[in-house]
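Engineer: need a structure here:
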Amino acid sequence: MRALIQRVSEASVTVDGEVVGEIGPGLLVLVCAMQGDGTAQAEKLAAKIAKCRIFQDDAGKMNRSVLDVGGAVLVVSQFTLAADTQSGNRPGFSTAAAPAEGERLYEDFADRMAAQGVPVQRGRFGADMKVRLLNDGPVTIWFDI
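Structural biologist: You can find the predicted model right below:
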């Protein structure tokens, strides 16, 4: 699985004018299931992100996780993280999981994030979503599990 996380002061996702997920301080997690991924990858990715120390401690060092700071996570599916840009001008997405499997793994990943003890909000898989965020830092980290 692939994920791009951003440390945020706040983030929300809107579908058809309705806010479907919203958090205060925490992480915006854009996630993509790749071909061949399964529950093991979803579990490993959730544990890694929940424990990733990218929040500041009292000394101003990035030494705390989203769990440590009591932050929340907004999980948004984004198949475009599978983009292959090696040739031509139009990205290819053939390495992304098929839609049904992608949705199953997206939901599994979000459930596993919640099981880590992190409050989780979600986007809507396959929807045309509008994502708003106030990036804190900015801090943006790429995961490929």
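Engineer: going forward, measure contacts between C-alpha atoms and count neighbours the same way
Structural biologist: Fine.
Engineer: From the contact counts, what lies against the longest strand along the chain?
Structural biologist: Secondary structure assigned by DSSP state E gives strand 129-144 as the longest strand of the chain. Of the remaining helices and strands, those touching strand 129-144 by 3 or more Cα pairs under 8 Å, 6 or more residues apart in numbering; DSSP states H and E are strand 2-15.
Engineer: quick one: buried residues of the longest strand of the chain?
Structural biologist: Residues 129, 131, 133-136, 140 are the ones in strand 129-144 that count as buried (16 or more other Cα atoms under 10 Å).
Engineer: Please apply the same query to stretch 14-29.
Structural biologist: Buried, per 16+ other Cα under 10 Å, within stretch 14-29: 14, 21-29.
Engineer: Endpoints of it, how far apart?
Structural biologist: By Cα to Cα, to the nearest Å, the extent of stretch 14-29 from end to end equals 15 Å.
Engineer: Over to stretch 55-67?
Structural biologist: End-to-end distance of stretch 55-67 (Cα to Cα): 10 Å.
Engineer: do the same with stretch 30-42
Structural biologist: Using Cα to Cα, the two ends of stretch 30-42 sit 13 Å apart.
Engineer: which residues of the protein fall in helices?
Structural biologist: Using DSSP state H, the helices of the chain run over 39-51, 66-69, 99-115.
Engineer: want to put them side by side, so please do this one too:
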Amino acid sequence: MTTNNYFRGDAVKKVWLNRYPADVPAEINPDRYQSLVELFEHATTRYADQPAFINMGEVMTYRKLEERSRAFAAYLQEGLGLQKGDRVALMMPNLLQYPVALFGILRAGMIVVNVNPYIPRANWSISSTTAARRRSSLSPTLPIPWKKWWRKLRSSM
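Structural biologist: Model (predicted):
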């Protein structure tokens, strides 16, 4: 009987490492940060004016990502009344709004439940299968209700 070693560490050719910038290490210390939020906050401070994401020609810097995710976290807490530990179902395409929502949910101490929109039953059975208290679905064509919390947050900075 032969064993497929394709997924074993040494057998996989890590061709993507050739694309890394010179200052990006191939290995990281997974114990350096206590949480994704801590890693996120470190990155937004260190790389504030550098691009965090580029999508469809739009660039979002780490600073903008930090500001927008903070505003979204405030909206979840103050606008929707969600609390730390609540599950928030997130069903979104790969657009710039996704990392804002993702990190906003995490910053608020909530749990992200990513939902695949291509699973037909996900649209109507999401609450029973995930225990999510709220759904978050953003679209560039919909009004963004959390803008008022963003303005409130900006004025307090």
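Engineer: Please state their TM-score.
Structural biologist: TM-score for the superposed chains, counting by TM-score structural alignment, normalised by the length of the first structure: 0.30, backed by 72 aligned residues with a Cα RMSD of 4.7 Å.
Engineer: picking that back up, R122 of the first structure: which of the buried residues of stretch 14-29 of the first structure is nearest?
Structural biologist: G21 (5.3 Å; Cα to Cα).
Engineer: Identify the residues contacting the closest one.
Structural biologist: Contacts here follow Cα atoms under 8 Å, 6 or more residues apart in numbering; on that basis G21 of the first structure touches 12-14, 74, 121-123.
Engineer: need the next SSE after the longest helix seen in the second structure, C-terminal direction.
Structural biologist: In the second structure, taking DSSP H as the definition, the longest helix is helix 62-74. Per DSSP states H and E, the first helix or strand lying C-terminal to helix 62-74 of the second structure is strand 87-90.
Engineer: If I take the next helix or strand after that following strand and helix 62-74, what angle do their directions form?
Structural biologist: The C-terminal neighbour of strand 87-90 of the second structure among helices and strands, as given by DSSP H and E, is helix 97-107. Between helix 97-107 of the second structure and helix 62-74, the angle comes out at 60 degrees (axes from the mean of the first three to the mean of the last three Cα atoms, to 10 degrees).
Engineer: what comes up buried for the helix or strand just after helix 97-107 of the second structure?
Structural biologist: Moving toward the C-terminus from helix 97-107 of the second structure, the next helix or strand (DSSP H and E) is strand 111-114. Applying a neighbour-count criterion of 16+ other Cα under 10 Å, one finds 111-113 buried in strand 111-114 of the second structure.
Engineer: unless I'm mixing things up, A101 of the second structure is touching E67, no?
Structural biologist: No - taking contacts as Cα atoms under 8 Å, A101 of the second structure lies outside contact range of E67: 11.6 Å.
Engineer: neighbour count winner among those two?
Structural biologist: Taking other Cα atoms under 10 Å, A101 of the second structure and E67 do not tie; A101 has more neighbours (26 against 18).
Engineer: OK, contacts around the more buried one?
Structural biologist: Here A101 of the second structure is in contact with 69, 72, 90, 136 (Cα under 8 Å, 6+ apart).
Engineer: returning to what we had before: put the buried members of the contacts of G21 of the first structure into a PyMOL selection.
Structural biologist: The buried residues among the contacts of G21 of the first structure can be selected in PyMOL (16+ other Cα under 10 Å) with this line:
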select buried, resi 12+13+14+74+121+122+123
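Engineer: and which of the contacts of G21 of the first structure is nearest L45 of the first structure?
Structural biologist: L74 (14.7 Å).
Engineer: hang on, isn't that closest one packed against R122?
Structural biologist: Yes - counting by Cα under 8 Å, L74 of the first structure touches R122, with 5.5 Å between them.
Engineer: Now do the one helix or strand L39 of the second structure maps to: everything it contacts.
Structural biologist: Assigned by DSSP H and E, L39 of the second structure belongs to helix 36-46. With Cα under 8 Å, 6+ apart as the test, helix 36-46 of the second structure has contacts from 33, 62-63, 65-66, 103, 106-107.
Engineer: Tabulate the residues you listed (JSON lines), appending distance to R151 of the second structure.
Structural biologist: Shown next, in JSON lines, are the contacts of helix 36-46 of the second structure (distance: Cα to Cα, whole Å):
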{"residue": "Y33", "distance to R151 of the second structure": "30"}
{"residue": "Y62", "distance to R151 of the second structure": "19"}
{"residue": "R63", "distance to R151 of the second structure": "16"}
{"residue": "L65", "distance to R151 of the second structure": "15"}
{"residue": "E66", "distance to R151 of the second structure": "14"}
{"residue": "F103", "distance to R151 of the second structure": "19"}
{"residue": "L106", "distance to R151 of the second structure": "21"}
{"residue": "R107", "distance to R151 of the second structure": "18"}
